[in-house]
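Enquirer: My questions are about this predicted structure, shown below with the sequence.
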Amino acid sequence: MTGGQRRLGLRRRLDASALRWRARLDTPWVDRTLPWLTAGLLSLILLAIGLAVQRQLDGGPNLAAWTQAAWNLDRGRGSVSSLAGGNMVTDQWAFASLPLLWIGRWLPIGGVLAVAQAASLGLAVVPLWRMARQVARLRLGVTMGLMLAYGAAPVLYTANLSGWSAVVPAVPAIAWAAWFGQRRRWVAYGACVAVALLSRADVGLVLVASGILAISSGDRRSGGLTALVGAVWTAAFLLIVSPVVPRGPLTATEAVLARGQAPLAVLRDPLRLVTDLILQPNVGALVVLVGPLLFLPLVVPRFALPALPPLWLGLVGEEAVRQAQGPTPGADRLPTVLLLALVPMVLAAIVALARIGQPSVSRIRVDHRVVGAMVLASAATFVQVAPASPFNEPWSWGSQDAADGARMEAVERLDEIDAGGGVTVSPQLASLVAERRSVHEITAGPPRREWRPQTRAVLLDTTAAGDDGVALWERRDEDEAVAGLEARSYDVEYRGAGIILLVGPAE
């Protein structure tokens, strides 16, 4: 037997083995259980990462703003945040987040948000699976490759590290709305549309684009109504709230609320919509989003239409916030508004694969080399870009070092001296002291010499580093900041491992 015959015989045996396994797995029972198991696994991974980040005291500005909003809501002041500079719910119409803030009255808000975010992002797997299997009739291997592309999307992990993003409830809502719309289950479809709209005001434009897609596909009544509801919701927000393009300087937590308004605020600046879209960070974000899907959504641009508003307005709005905020550690992360584009992109990729595949008896056959390339591209993008990449050693997250111990000691000391009083704080520590009525944030780096805090207590974290890993503070900066505050009658109450607590005289 020649070498060519042996290779041909091996390939036939492998093909026969693959066919047997495909027959065993391609059953209704697998389609009922495997998507839920996949969704549960993804949710557990995201939850573990989110809780680990919180345990190492790295909740970030999002968690600080929402924690303070929950604390104020519990005390009858509404979901306001002095850190963010406004109302976290009404200023961006994030009404879907309100029930979580109410639950935070009885349970730790950090854990509540971590569970809700992980469960929401994982839950989107099920309708995406059903769209691929039952609507597009793709085979199991192709469907699993698409779910891997969704589950490995770097923006999922960027959002998960942020503590909470108001657009998260819209992600499963948009995915389930697509499924229920295909099944003509209009009550469930309407409920999903309502949840999506209540997530944040700019989701209305996603629904406008989804409605236009439905009209072009022949569903004129449901598509027209969806587009109308989305347009009315967006117009109402523009008229009632009248968002403005953010102006600097913004603190890290003020930027959280600004991001909720910026996608619609930039509609007032048409020139910015053209000039800021093609900037390098925005082009890079688009490649990271579509690259793992082998740019297949661009093969069927009509089906990718619902992703256009968050890509265009969201990225331009993010650039406006970035310019107003200035150089800030972590500013190079993917904007969480891309979550709204992720599900439409995956749905468009499903359609593209169904069109380029070859029909068989009951399924669409897609070349296994295409699926392999998609899996490889997803894995490579995750390793290179995602915050949970092995290069960042996520298995070590959740541990605490000497600086973390100093942070907790300083906060305990602050509570003993001035429990509930106002405090001016570095952004890394904002979430630890957020349960106060008056919390003011300063920059991560050394403050200006003429800086004058407006609160009795000042809590500084001098361990911050820039995106290049270079420390923002030097010992000289620490000494100058302390000397300047002591000259204004502040006393050092705690100092250790780069954490400094100063308290002024009682008013």
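Expert: Perfect, I can see it now. Numbering: from 1, shown residues only.

Enquirer: use CA for all of it now, contacts and neighbours both
Expert: OK.

Enquirer: In contact with Pro243, which residues?
Expert: Shown here is Pro243, whose contacts under the criterion Cα atoms under 8 Å, 6 or more residues apart in numbering are Gln261, Ala262, Leu264, Ala265.

Enquirer: In the one helix or strand Glu318 maps to, which residues are buried?
Expert: Under the criterion of DSSP states H and E, Glu318 resides in helix 315-325. Under the neighbour-count criterion of 16 or more other Cα atoms under 10 Å, helix 315-325 has Leu315, Val316, Gly317, Glu318, Glu319, Ala320, Val321, Arg322, Ala324, Gln325 buried.

Enquirer: for stretch 369-379, same thing?
Expert: Val371, Met374, Val375, Ala377, Ser378, Ala379.

Enquirer: Helix or strand next in line after the longest helix along the chain, which one?
Expert: Secondary structure assigned by DSSP state H gives helix 28-55 as the longest helix of the chain. Remark: after helix 28-55, the chain's next helix or strand is helix 60-74, criterion DSSP H and E.

Enquirer: Remind me what the following helix or strand past that following helix packs against, helices and strands.
Expert: With elements assigned by DSSP H and E, the helix or strand that comes after helix 60-74 is strand 80-81. Helices and strands touching strand 80-81, by 3 or more Cα pairs under 8 Å, 6 or more residues apart in numbering; DSSP states H and E, are helix 60-74, strand 86-87.

Enquirer: same thing but at 6 Å, please
Expert: helix 60-74 (3 or more Cα pairs under 6 Å, 6 or more residues apart in numbering; DSSP states H and E).

Enquirer: residue with max distance from the center of this protein?
Expert: Met1 (57.6 Å; Cα atoms, centre = their mean).

Enquirer: got a list of what that one touches?
Expert: Listed by Cα atoms under 6 Å, 6 or more residues apart in numbering, the contact set of Met1 is empty.

Enquirer: what do you get for Gly85?
Expert: Gly85 neighbours (Cα under 6 Å, 6+ apart): Glu254.

Enquirer: need the buried residues of helix 315-325 in a markdown table with distance to Phe295, can you?
Expert: As requested, the buried residues of helix 315-325 are exported to a markdown table (distance: Cα to Cα, whole Å):
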| residue | distance to Phe295 |
| --- | --- |
| Leu315 | 18 |
| Val316 | 21 |
| Gly317 | 24 |
| Glu318 | 23 |
| Glu319 | 24 |
| Ala320 | 27 |
| Val321 | 28 |
| Arg322 | 27 |
| Ala324 | 32 |
| Gln325 | 32 |
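
Enquirer: Against that first model, consider the following:
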Amino acid sequence: MKGNRRRPNWTDEWTGEHVTVRVHEARRRFDMRLLRWQAQLETPAVDRFLPWIAAFVLFVSLSLLALAKNRDLGLGLGIGFPLQAIHLLEGGRPPVISELGLNMFAVQAAFLFVPIAFLARFVPTTEMLLVFQALALALPVVPIWRIARGPANLRIGAASALLLAFALHPSIHNLNLAGFHTEAIALPALFMAYLAGRRGQWVRLGLLSLVVVAARADLGLALGALGLVLVLEDRRRPGWILAAFGTAWFVGMAFVVQPMFGHGVYPHLGAFAAFGDSALGVLGGMLSDPFGVVADLADRAAFEKLLLLLAPVLFLPLIRPRYLLPVLPLFGLYLIADVPDLGLGNPQQDVATLPFVMIAAAYALQRLGRRGVSRVLVDRRILSVLVLTALAFFVRDAASSPYEQPWDWGRRDAVDTARLTAVGMVERWDRVLATPTVFPLVAERTTALVLKDDTPFLPDLELVAGIDVVIFDETAANWARSSVRGFGGVLGMLDFEERFAEEGVHLWVLAP
């Protein structure tokens, strides 16, 4: 019958060879379609607009996350300290952070804070800081794309994978939710400075360099490292000038300007107290105790920080180490320094290293690829693994990971309402001592101190000296009820009256 006719060489059973051939043909067809699709995108218009669209999407995402977390009262000290500094600058007073006992400019010589404080006069301060920081964290998408498509000569697929790796990097999301840090503004400036150096745009390079060092004094060393990268790319004269300028800026700020604003010494010497009590003493201590330095660098926390920076980009920078090596001394100093964690592992320190990581990753993809007609082709399996790795570390380590349930942020509960009610009972001239969760709400005043709630303790006269109001949030402190009662009882003996106690939020006011 006609329906029973069989094709020539037709068999009822497939062999392994048939399956292999069919799979190979399917993969080849998929690769050809993918290449044709990418070829259609290889246009100047896509290069011009796509990175800006990606930056806008990332900016909106980061802004919404930060604003939601702020409404959730979850930003803590990282936003509280800048709020107090801006409040004091608006009043024409020195921005002395009560908790630190230091002028804001003595801490990091972040003079970029002055124009930011000026802008805060016209818009809500907290929201402006968070949105401005989100913009700074999103802008590097554009220079990363320019580097990938320009010097690295990658195709659309590889450049897009690199953008995704940056957009998902835990350091970006952790910094976005760690309050406000002027270092974030230096991030796009470092990327753009590298491009300006590559293109010979010296005026632009100079202006961007000023932005970098004005964001944080020790970023002068990162700028110096960028100069060394230019030297290694045979741009010796501008590279050495940039390296000398960055290093000189750091030395001048650290040992002249910051001591002038502070207590006469470099304010971060205490972070290296294990090696000495002066700059030369610390240097001598490190040279005389190399095993101690190595032990600090091999510490578990240091290893995790290194892993957090390199693993999300598949350790690609290790393929092009010359782009990473110049910044390693500064990165090592950050690892050795014994500094308090202001939240999420101090991601502001990652700003110095992250540009070098991403630049090295771009050139690593170039080396792993093969040259096509006009651009470098990178195996899609490598790109797939890169994106999946970035996604895995985002889920694992980012402060906005799905495990943190960010879709629930911004919904205030009874505890949040109690915190706001307690703060509403505080007069603007009161000197306040508050636990970290409440501190940002009372930071905009002359005197605002942090009540450390790590472990239960009893207050004394020294703790409340010069304080008018004490606010304690036991829901965040996780103290036993007996410890909270004991704390309040001793405050009563020190002439404080409890005026508010709801949902675990307590407010004591000094009796008149």
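Expert: Here it is on my side, so go on. Given the structure is predicted, the values throughout are model-derived calculations rather than measurements.

Enquirer: what's the TM-score here?
Expert: Once superposed, chain against chain, the TM-score is 0.89 (TM-score structural alignment, normalised by the length of structure 1); 476 aligned residues with a Cα RMSD of 2.1 Å.

Enquirer: Now render the buried residues of stretch 369-379 of structure 1 as a markdown table, adding secondary structure and distance to Ala16 of structure 1.
Expert: Rendered in a markdown table, the data for the buried residues of stretch 369-379 of structure 1 read as follows (DSSP: H, G, I helix; E, B strand; the rest coil; distance: Cα to Cα, whole Å):
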| residue | secondary structure | distance to Ala16 of structure 1 |
| --- | --- | --- |
| Val371 | helix | 19 |
| Met374 | helix | 24 |
| Val375 | helix | 23 |
| Ala377 | helix | 27 |
| Ser378 | helix | 28 |
| Ala379 | helix | 28 |
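
Enquirer: what span of structure 2 lines up against the longest helix of structure 1?
Expert: Aligned by TM-score structural alignment, helix 28-55 of structure 1 falls on residues 44-71 of structure 2.

Enquirer: And stretch 194-209 of structure 1, by the same measure?
Expert: Taking TM-score structural alignment, stretch 194-209 of structure 1 hits residues 210-225 over in structure 2.

Enquirer: Neighbours of Gln400 of structure 1, how many?
Expert: When neighbours are counted by other Cα atoms under 10 Å, Gln400 of structure 1 registers 12.

Enquirer: Between the two ends of the match of stretch 194-209 of structure 1, how far is it?
Expert: 15 Å (Cα to Cα, to the nearest Å).

Enquirer: Can you mark which positions in that stretch are buried?
Expert: 210-225.

Enquirer: Go ahead and name everything in contact with it.
Expert: Taking Cα under 6 Å, 6+ apart as the rule, stretch 210-225 of structure 2 contacts 108-112, 182-183, 186, 242-243, 246-247, 249-250, 326-327, 352.

Enquirer: Please repeat the previous calculation with a cut-off of 7 Å.
Expert: Stretch 210-225 of structure 2 has contacts (Cα atoms under 7 Å, 6 or more residues apart in numbering) with 108-112, 182-183, 185-186, 189-190, 242-244, 246-247, 249-250, 253, 326-327, 330, 352.

Enquirer: Please flag which of the residues you listed sit within helices.
Expert: Per DSSP H, the contacts of stretch 210-225 of structure 2 map to helices at 108, 183, 185-186, 189-190, 242-244, 246-247, 249-250, 330.

Enquirer: Can you name the two of these that sit furthest apart?
Expert: Distances among those were taken as Cα to Cα; the most separated pair is Ile185 and Ala244, at 22.0 Å.

Enquirer: which residue in structure 1 lines up with Arg146 of structure 2?
Expert: Using TM-score structural alignment, Arg146 of structure 2 sits opposite Arg130 in structure 1.

Enquirer: What ranges does the stretch 351-500 of structure 2 have for its helices?
Expert: In the stretch 351-500 of structure 2, the helices defined using DSSP state H, counting those that start in this stretch lie at 354-368, 380-397, 414-424, 439-442, 461-464, 474-477, 481-493.

Enquirer: once aligned to structure 1, how far is the first one on average?
Expert: Translated: helix 354-368 of structure 2. Helix 354-368 of structure 2, aligned to structure 1 and superposed, deviates on average by 1.0 Å (mean Cα distance after the TM-score superposition for structure 1).

Enquirer: again, but for the last one
Expert: By mean Cα distance after the TM-score superposition for structure 1, the fitted helix 481-493 of structure 2 averages 0.8 Å away from its aligned residues in structure 1.

Enquirer: Find the nearest non-adjacent residue to the residue positioned nearest the centre of structure 1, please.
Expert: The residue lying closest to the centre of structure 1 (Cα atoms, centre = their mean) is Ala159, at 2.5 Å. Spatial nearest neighbour of Ala159 of structure 1, excluding adjacent residues (Cα to Cα, 6 or more residues apart in numbering): Thr336 at 5.4 Å.

Enquirer: what does Val433 of structure 1 give?
Expert: Using Cα to Cα, 6+ apart, the closest residue to Val433 of structure 1 is Val411 (7.1 Å).

Enquirer: Could you do Ala430 of structure 1 as well?
Expert: Ala430 of structure 1 sits nearest to Ala64 (Cα to Cα, 6+ apart), 5.6 Å away.

Enquirer: and that neighbour, how many neighbours?
Expert: 29.

Enquirer: In structure 2, what residue corresponds to it?
Expert: That one, Ala64 of structure 1, aligns with Gly80 by TM-score structural alignment.

Enquirer: ok, so what distance separates the closest residue to Leu502 of structure 1 other than its chain neighbours from Phe180 of structure 1?
Expert: Spatial nearest neighbour of Leu502 of structure 1, excluding adjacent residues (Cα to Cα, 6+ apart): Val492 at 4.4 Å. Using Cα to Cα, Val492 of structure 1 is found at 60 Å from Phe180 of structure 1.
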